[in-house]
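Sequence isn't available, so here's the structure alone:
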């Protein structure tokens, strides 16, 4: 039931689970029917019936949802299309990050350092376990008389299962990277890190077990405690979006919601909304829903650094609403340091010709732009 529930809650993560468990099922079948080695005998429960049921539910659920099936097909379409450059979104964001005072190296350290350390530990355990699989049973890896890699025990079978499943998911992850689907491949990365965390912890336990033979247990425990405190100090700041990552908080103040609600309720028919960063359509879906549909054709962001080009109203041919929130002002002025919109751009809203402030509650400001006479 839990596997079926995952299909309904998050089909993309359900696809990761299907790949993981599907790989495990294949290994179980190989071990049960193809390998004649008593050290590799397996008497556990086969999971392929459960995987098969989950796969059927996944297919039935996603087949009728165009958005989900489209998201699954899009990476393959982009991968086969010419002109796609892997990492294009990252390269396009690098100049903005540098202009805001950061760097890709800094962001990598903040976001991925701990994960990278665990990945190295997990890779060591994966490599040792895979090496053991392909060795002769009489030539296995031992350390001071104790087997530390793959054996017929349930724990080491688990390592092999997770290793094989991880390799399969990595293949899907790289498909998304090569297809330049930046909004998607980090979802697969997060699932991969679940496996890495488990295997990295097992590898760390093995290393500590070996080290404790030559160093007192008290010293090892102290060193591990300090290590995890350092890991925690690096990990906590990235749990939530914050200026530490050069991103604003996702918190939406009540004044902003109330401002959008008032604007929607008093919107003149046929007048479009444009915005700085706070996408109007998302607030409409949250506040109005299906009760009143708004045509957003042509609506979008105000042009970047528009004040350098002169009059903002010359950008529009018809009457237009302009939404500006305090989050927008703080984000551009203090966090992003004018990468997209400068202080002069915001001053233009109050000083420019043909731009009239028609609503302001302290956290939300609505302007009406009147195009210049022909």
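In hand now; what should we look at? Since this is a predicted model, take the numbers as computed values, not measurements. Numbering: from 1, shown residues only.

alpha carbons only for contacts and neighbour counts from here, please
Will do.

Is it correct that residue 260 is in contact with residue 281?
No. At 10.3 Å, residue 260 does not count as touching residue 281 under the criterion of Cα atoms under 8 Å.

which of the two has more neighbours?
For residue 260 versus residue 281, the count of surrounding residues by other Cα atoms under 10 Å is larger for residue 260: 21 against 18.

OK, contacts around that one?
For residue 260, the contacting residues are 283, 284, 364, by Cα atoms under 8 Å, 6 or more residues apart in numbering.

Can you tell me, leaving aside adjacent residues, what's nearest to the first one?
The reference is to residue 283. With sequence-adjacent residues excluded and distances taken as Cα to Cα, 6 or more residues apart in numbering, residue 283 is closest to residue 260, at 6.9 Å.

which SSE is that neighbour in?
helix 254-265 (DSSP states H and E).

who's in contact with whichever helix or strand residue 26 is part of?
According to DSSP H and E, residue 26 maps onto helix 11-33. Residues outside helix 11-33 that contact it (Cα under 8 Å, 6+ apart): 3, 6-7, 40-42, 46-48, 51, 54-55, 58, 62, 68, 72, 161-162, 164-166, 168-169, 187-188, 191.

Comparison target below:
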């Protein structure tokens, strides 16, 4: 394609991206949105589709400056999708851990907690900084922090592949696969304020530093004390990752340890190999490993999590088998199935993972045409997948949620390897079907994967989980609710009230509030459905129902746990009085009926 044509195509792409942002910004959320996808203007999605189509096409066929512009266009487009809660002026996003993280941020600001007292203060500290320097609210500061930490993922993945291969085609494929956001699996890793997930997007910074350290060995790059600047970047990046979340720091240490072991084995057994010319990573492994141990050793939260894992390994009633069976049964009852949900959430990951797995195997069998230097890095990352997968198995038996967090890290490495693997695959296909044909096939394949990948980046009814949008009305309702000081317990309609106590009062300041349902703040399902509203919690408590709860229990779950008739019944129950009400929040004072 000629330069003039590329200029026009790129101009159309960037114009479409600008239109997408302006349309989304011009249509802010005015109330609770069960699906951020459906609520975002159709014009925004059409404009983003144009931008992505241009980005994929230019990234695949162009080289040099034009390919770089194509990557910038696509990376900015996917960042726009990630930033939709900010662009569309959401008050907040996330109702589980995200609200507790908001509470910790407020604790930092109030002085009730200091950053070093929290195991992973990185995101909260960044939000605090944005609040103090930019004047944004703590909740918006966290939403912005999510976007800021995401950006390194789409920037450094193609940079890693460029250093590993020096192949522009592989760089282009790696950039496009990074737009799929494969580390987010919606089981235990999420797009939002979730520090373990946020840490995944910072991992490529450390991996890039490791790759650059082994590849760029010019004396001119040495610091005055004899250290490589990339060594400093590895240590500083690793420390930053530790502050965002230690679990992902452990995984980086494992990768470094594997690289060290491969280097050690190569030096003992080989006489001529590129690995022999790579500077060793022994010191990096030791320093980051020591840093991790020092940071977590005195933290009670880490000790409890570790003990919980050990207990889970030996307890028969803990593990993923029973949980999967239960969820499969629930999905069937609401008209879905595990097969359908797997296809929506994991089909793209499975296909890309299969391609990468076969590529690594073929490379080790000598069936690929990679140069020896690139093969060395494929070996580093490929061998690292074995202990990382072994850790997944341990987590799967002990604490299933942690297992799927481990999958998130594995898919950071798979995203990097996918660039090399797909470049090789479609390069091979260019023989029988010509280069333009292979590029066209690649564009269709990648476009389809991108659509499905971005459809599940946020929760929505598409995957049987409404968007966790926290509105002004809902937050205002809870603020008024927690102002009451009569000591009654709070109980929510299917979703726990306790997390809102964290988000509004701070985690340290929420201790004086009492929550029903063993401290989580939920009504007893059986008693509520039997309309025995006043028989629980000594006959005196506050019952809360929000628009999110109704959408979740009635529309998405199709009355699987709670029925609409039971919810309506509380309005006519003699012992219930509505004490707070707005468009999205209702709270009743419930007592035993006379």
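Received the coordinates, thanks. Keep in mind it's a predicted model, so treat the numbers as computed, not measured.

corresponding residues in the second structure for the helix or strand just after the helix holding residue 26 of the first structure?
Once the chain leaves helix 11-33 of the first structure, the next helix or strand it forms, by DSSP H and E, is helix 48-63. Mapped onto the second structure using TM-score structural alignment, helix 48-63 of the first structure spans residues 282-297.

what's next to that stretch, contact-wise?
For stretch 282-297 of the second structure, the external contacting residues (Cα under 8 Å, 6+ apart) are 119, 231, 234-235, 238-239, 242, 246, 249-250, 253, 256-257, 260, 302-303.

go with 10 Å
Contacts to stretch 282-297 of the second structure, defined as Cα atoms under 10 Å, 6 or more residues apart in numbering, come from residues 116, 119-120, 210, 231-232, 234-239, 242-243, 246-247, 249-250, 252-261, 263-264, 302-303.

One more: stretch 325-335 of the second structure?
Contacts of stretch 325-335 of the second structure (Cα under 10 Å, 6+ apart): 320, 322-324, 336-341, 464, 555-561.

cutoff 8 Å now
Applying Cα under 8 Å, 6+ apart, the set of residues contacting stretch 325-335 of the second structure is 337, 338, 557, 558, 560.

Please spell out the PyMOL selection for the buried subset of those.
This is how PyMOL selects the buried members of these, with burial counted by 16 or more other Cα atoms under 10 Å:
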select buried, resi 338+557+558
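
show me where the first structure has strands.
142-143, 146-147, 272-275, 320-325, 355-360, 364-369 (DSSP state E).

and the last one, how far from the second structure on average?
Following the fit onto the second structure, the mean deviation recorded for strand 364-369 of the first structure is 0.9 Å by mean Cα distance after the TM-score superposition for the first structure.

now that strand and strand 320-325, what's the angle there?
Following axes from the mean of the first three to the mean of the last three Cα atoms, to 10 degrees, one obtains 160 degrees for the angle between strand 364-369 of the first structure and strand 320-325.

Would you check the span in the second structure matched by strand 364-369 of the first structure?
Against the second structure, strand 364-369 of the first structure falls on residues 585-590 (TM-score structural alignment).

hang on, the earlier thing: separate out the buried members of the contacts of helix 11-33 of the first structure.
For these, buried by 16+ other Cα under 10 Å: 3, 6-7, 40, 42, 48, 51, 54-55, 58, 62, 68, 72, 161-162, 164-166, 168-169, 188.

All the helices of the first structure, residue numbers only.
With DSSP state H as the criterion, the first structure has helices at 2-9, 11-33, 48-63, 66-80, 88-99, 104-133, 154-178, 182-211, 217-235, 254-265, 280-287, 326-330, 343-351.

got the contact list for the residue mapped onto residue 363 of the second structure from the first structure?
Residue pairing (TM-score structural alignment): residue 363 of the second structure is matched to residue 129 of the first structure. Residue 129 of the first structure sits next to 149, 150, 156, 159, 160 when contact means Cα under 8 Å, 6+ apart.
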